[in-house]
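what follows is a predicted protein model with its sequence.
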Amino acid sequence: MPVSKSKWLWSGICLLCAFANISTAQNLEQLGWKKGVKVSGSVSANTILYSASEMKGRRDPFNWSVNGNLNISLFGYDAPFSFSYSNQQRSFSQPFNTLSFTPQYKWVKAYLGYTAMSFSNYTLAGHMFLGAGVELTPGKWRLAAMYGRLKKEVPFNVSDSQQQAEPAFRRMGYGVKAGYGDERGSIDISIFAAKDDKNSLLYIPKDALLYPQENVAVSIAGKKTFLRHFFVDVEYAVSMLNKDIRADTGKPATGGANLFKGLLKGSPGTRYYDAVNAGIGYNGAFYSLQLRYERIAPDYQTLGAYYFNNDMRNITIAPTLRLMHGRLSLAGNIGMQTNNLDSSKAHTNKRFVGSANATFVPSDNWNFNLNYSNFTSHTRARPLNDPFFQNPYDTLNFYQVNNNVTGMVNYLFGSRERRHSIMMNVSYQRASDNSAGNDKIQLSDYYTGNLGYNYMLTPLDLTLGTSFNYYDTRISGVKSIYWGPGITAGKLWWHKTINTSFVTTYNQTKSSGEQTVSSKVSSTRLSIGYMPKPRPKDKDSRKITSRHNLGMSVSYLKQFGTLQLPAGFSELTTTMNYTLSF
């Protein structure tokens, strides 16, 4: 009878615990090892119970997960190992349970299992894969390589009309990176390639918008510091993307000049895109100035990243200033962002970006922070049916202005035994929309205020706190107010091995427009944790010391019924967790 994954998992956990106990009983000095073996890590188990009344549950009634991290150090050789397993695997089309192993020895580092690597923002940028990778950093050299599965095949489910599990082809990828240099100057070259297996899905509906893709992305980056304070950096990338490798091979479509067309077999579906990111600046003793330029071609995409912004050109300048021995810091950022670089869209958007930040710390008791940002967008749209027709009513000028101001004040006072802190945050945001030919301006205003007070009584290990939150939103004649107080309390017991906390909040929401709607919600959470102190180890011993952490929390949420929403409901969530650290 085959052994289930759960049995293998629990067997592995027992083996790790047994290894920790055996290692605890060993004194490596007696074995004649000078440096010995160092083992560290943790294993945790979590369980969540959930129930709801007067409504359908918003989550599964029972969830559990097991996570582990282990690092073995032997004569300078580090071998980290991690895993994650949960019953939520059944709800995900791509792998949720992971197993990774990242050993390292001096300047050699390996990636095994479910892992992620990054070469460049325009090639391989942190995409998870199942496979192997290596990084070598001898001296000023930087070498890296990877190979693995980026996506698992997910077949079409004909019985699932909503297709909750998103279908996907199996996608394999590989890449290499080479670089040389240090902080004063360096150059890096990276190449990443990925391809879908068009035969990994046996059935594809005719109306499905799913196509097997192939991608090769190349990046060249360099930076240099000169005259001690000046610096310059530049990166240029080309991405060759075939959005349907099932198309017949033929003359590739053009997509701009580049030097790397030979790396991808030409076909009618192949497109070439490029991106450039450059900057120059000065870093002084108390001020700095930086000018940056970034251009990403329309439809630029790499299969080595989950999400990518494209069709934009950014030009920004960012000054900073430090005064009063660093107690006062001023920073700004001003720039312009433009899209529709190839004039293929029906509208062009120009966006002004400006922000300023000031931080002032006059003493150890006071802290002030003020932030302002202004984002202005100008969209000019042309008629789709006749772009050469100059009737002013067929051209739309659309303006958007977004102003945001945020302020924070923090005050600390009291003695070492009795500490007080008061914190206040306020913010205001206004968004306005205006179209040419229309005198009416649509405004949206957002007000936010938070006030909090904390009191810490150190001799009793007691912490008390209270807070008040206020939100006011006004959009198109509809006003919504959200407010409510909160109380927190925390206490350490039994030589600080038991930690208890209590949090309760009450929030009321009221919206007024054509109809007035209000709601009242209260939330309470009680938590308790137990973490015994580890036994002190002998000075001449190299035993592994372990720490246990056992915790439990109960949360209760109640929404009261009102005249507009008579059906109230309640939710009860219980969380239990155990962590073994060694």
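Sure thing, it's come through.

C-alpha from now on. contacts and neighbour counts both.
Will do.

residue 459 and residue 417 touch, don't they?
Yes. With contact defined as CA atoms under 8 Å, residue 459 reaches residue 417; the gap is 6.3 Å.

residue 7 falls within a strand, correct?
No. When the secondary structure is assigned by DSSP: H, G, I helix; E, B strand; the rest coil, residue 7 falls in helix instead of a strand.

give me the neighbour count for it.
10 (other CA atoms under 10 Å).

how far away is it from residue 71?
Distance from residue 7 to residue 71, counting by CA to CA, to the nearest Å: 23 Å.

end to end, how far does stretch 161-170 reach?
Counting by CA to CA, the terminal residues of stretch 161-170 are separated by 22 Å.

hmm, I was thinking of stretch 218-236
Start to finish, the residues bounding stretch 218-236 are 8 Å apart (CA to CA).

buried residues in that stretch?
Residues of stretch 218-236 classed as buried under the neighbour-count rule (16 or more other CA atoms under 10 Å) are 218-225, 230-236.

this is the comparison structure:
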Amino acid sequence: MKASIHIAFVFLLAAFSVGAQDLEHLKVSNIWADGLRIVGGLQTEGKYYLPFNTAPRQVPYQYFIAGNVKLSLGKWVAVPASFSFTNQGFSIAHGFYGKNIAQRFNRISLKPYYKRHKLYLGTNALVFTDYTLAGHRFDGLAYEYQKSGKGIYGAVMKGRFLRRVSPLVENGILKNRPTYARHGEAAKLGYSFGKAFVELSYLHGFDKKAEDKLLDSLNVHPEENQAFALKVVYPLGNWVPRLEWARSRISKIDRSEFTSASTHDAFDSGLEYKGKKVDWGFSYSRVNPGFKTFGAYYFNNDLETIATSLGLRFLENKLMTNTKLGLQRSNLDNLAAKKNSNLSIEASLVANPSEKMNVHANFSNFSAFSNFNPTYNYLKGINGYEFIDTLNYRQVNTNLSMGFSVQSEASKKIQKSLSGELIYQTNGDRLGENRNPSNSLFFTLGQQWVFGQTQFQVGYGLNYSGNKNDFGRQTLIGPYANVSKAFFKNALRISNNFVWNFSKNDANRSALLTDYFMLSYKANRSHTTYLKFNLMVNSGGQFQDSARMAKSTIESFFNLGYRYTLNAGLKKKEK
């Protein structure tokens, strides 16, 4: 009874949002012309778990019931809701936070619009630029005059970025991250010349100060942020130059009402060429140490990046190559104890001799260099050079992949396809004179048969992977196969997937057999019933003192489920 009450309340109180509403369609006659529509679904499934010769990894029986419904009236309003109920507990899925996140309250988002005018009410997120307002969610009000061809466009917002979070201390240990309530406003003004445009954006964010001695004792003080950004993009034929400059000022107020402020800059530029057979690009960006904005959840600073790319197309786009080169470095002001440098190289080749054949290859190399000097070690040195470069770390990752796919002619009754992929990876870590190399090899080859008239499919292949490092060598190899068949005009479908892998390392040998069987019956567009069976057999041994200790385990999973899909509409009858 309680479960039924819970489900009923969820449909009424689950998180809902009202999508962008076109005010030109607010006439009652237009609303009822499109009618009232309900779209949704209900799924229920029970799973039984039965292990042999091994400790159970989960409870023997599980079940869940999940559903969603979306009520829409015409083209201007939509109210979605969803729920899930299992023997693990009850939760409401909210679209903004993602799936399986329990929420105690609703989020409302209204976005009515009229031609180029758009209003944001409630909880929303906007992006002006990466250096001012960069997608941070806010609760409040915003207005946007959208970009269209040539002329002025822009947007403004005002609202709350963060709710106040009080400290949670248990046994003298802080259990959360306390914050002040953070509010702010932002604006963007731009002028478009077609593909060219100029934009100026501004953000002002501030923490609302509150008398809280516990926050002061934790050294959590209110902050204020002012950020400006100027962006220019001006295409000249096939050339597209761009330039962006930003400045951010962060002010902090401590318990003695003393205000400290710091100002930091960021710069981003690029030049692209787009031709019929050649694409080329170059970019340079620099974000000074300490730069941040209240309009972004996370920001990388103290970083300089230089990158270039070149793409070529030959033989009427049947052969394409692409190369990329990038360099990054940190510790731009030479004040940090650690300095990182990264170098990345990537090259790819794609060949399409025909519509039925594809060949591709990719090479990438990533090198990371770190130099660390403990801050106070210089106090222990006899001379000024003794503790320079006390820790040098280098990491080089190399990846090489090659693959192909070939398909038979589509006109034949039997369609065949053959595909393969080879990946080789090396990883070399070096700390001083210590080296820790490792390499890995992955290979797969498979063929698929499709019998068009009988709805019968068969596939088989081979997988291999090998890894070698300081801890030893490990290999895994095994075949796989899959088969599926449809009956009664696709109403009944049966499928089975089989994988048998053999694994070996310096101390163990094992074989893992996995079989996955599924039977589904779709009575009509709304009702589907299915049965799943999954079997895992693990037989292996461990070598100790030349004796093999064998142990085999079996795990089986039985799933029985039902799905219901709803798509119904109601229109006003014409007189």
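Done, it's in. Just so it is clear, the model here is predicted, and its values are computed rather than measured.

can you give me the distance of residue 83 of the second structure to residue 259 of the second structure?
48 Å.

give me the more crowded residue out of those two.
Counted by other CA under 10 Å, residue 83 of the second structure and residue 259 do not tie: residue 83 has more neighbours, with 24 against 11.

what sits against the more buried one?
For residue 83 of the second structure, the contacting residues are 7, 10-11, 14, 66-68, 91-93, taking CA atoms under 8 Å, 6 or more residues apart in numbering as the criterion.

please enumerate the helices of the stretch 1-150 of the second structure.
Using DSSP state H, counting those that start in this stretch, the helices found in the stretch 1-150 of the second structure span residues 2-13, 28-34.

which strand or helix spans the corresponding residue of the first structure for residue 426 of the second structure?
Following TM-score structural alignment, the counterpart assigned to residue 426 of the second structure within the first structure is residue 430. With the criterion set as DSSP states H and E, the secondary-structure element containing residue 430 of the first structure is strand 418-435.

buried residues, that strand. List them.
In terms of neighbour count (16+ other CA under 10 Å), strand 418-435 of the first structure has its buried residues at 420-431, 434-435.

same check, this time on stretch 297-311 of the second structure
With the criterion 16+ other CA under 10 Å, stretch 297-311 of the second structure contains buried residues 301-311.

in the first structure, what stretch matches that stretch?
In the comparison with the first structure, stretch 297-311 of the second structure aligns to the range 306-320 (TM-score structural alignment).

so what corresponds to residue 365 of the first structure in the second structure?
Using TM-score structural alignment as the criterion, the counterpart of residue 365 of the first structure in the second structure is residue 356.

please disregard the earlier target; I meant residue 464 of the first structure.
With TM-score structural alignment as the criterion, residue 464 of the first structure matches residue 458.

for that match, which non-adjacent residue is spatially closest?
Distances taken as CA to CA, 6 or more residues apart in numbering place residue 483 nearest to residue 458 of the second structure, at 4.5 Å, with adjacent residues excluded.

please, which helix or strand holds that neighbour?
Secondary-structure assignment from DSSP H and E places residue 483 of the second structure in strand 472-487.

quick one on the thing from earlier: superpose on the first structure and give me the mean offset of the helix or strand harbouring the match of residue 464 of the first structure.
In this assignment (DSSP H and E), residue 458 of the second structure forms part of strand 456-469. On superposition with the first structure, the mean distance recorded for strand 456-469 of the second structure (mean CA distance after the TM-score superposition for the first structure) is 2.4 Å.
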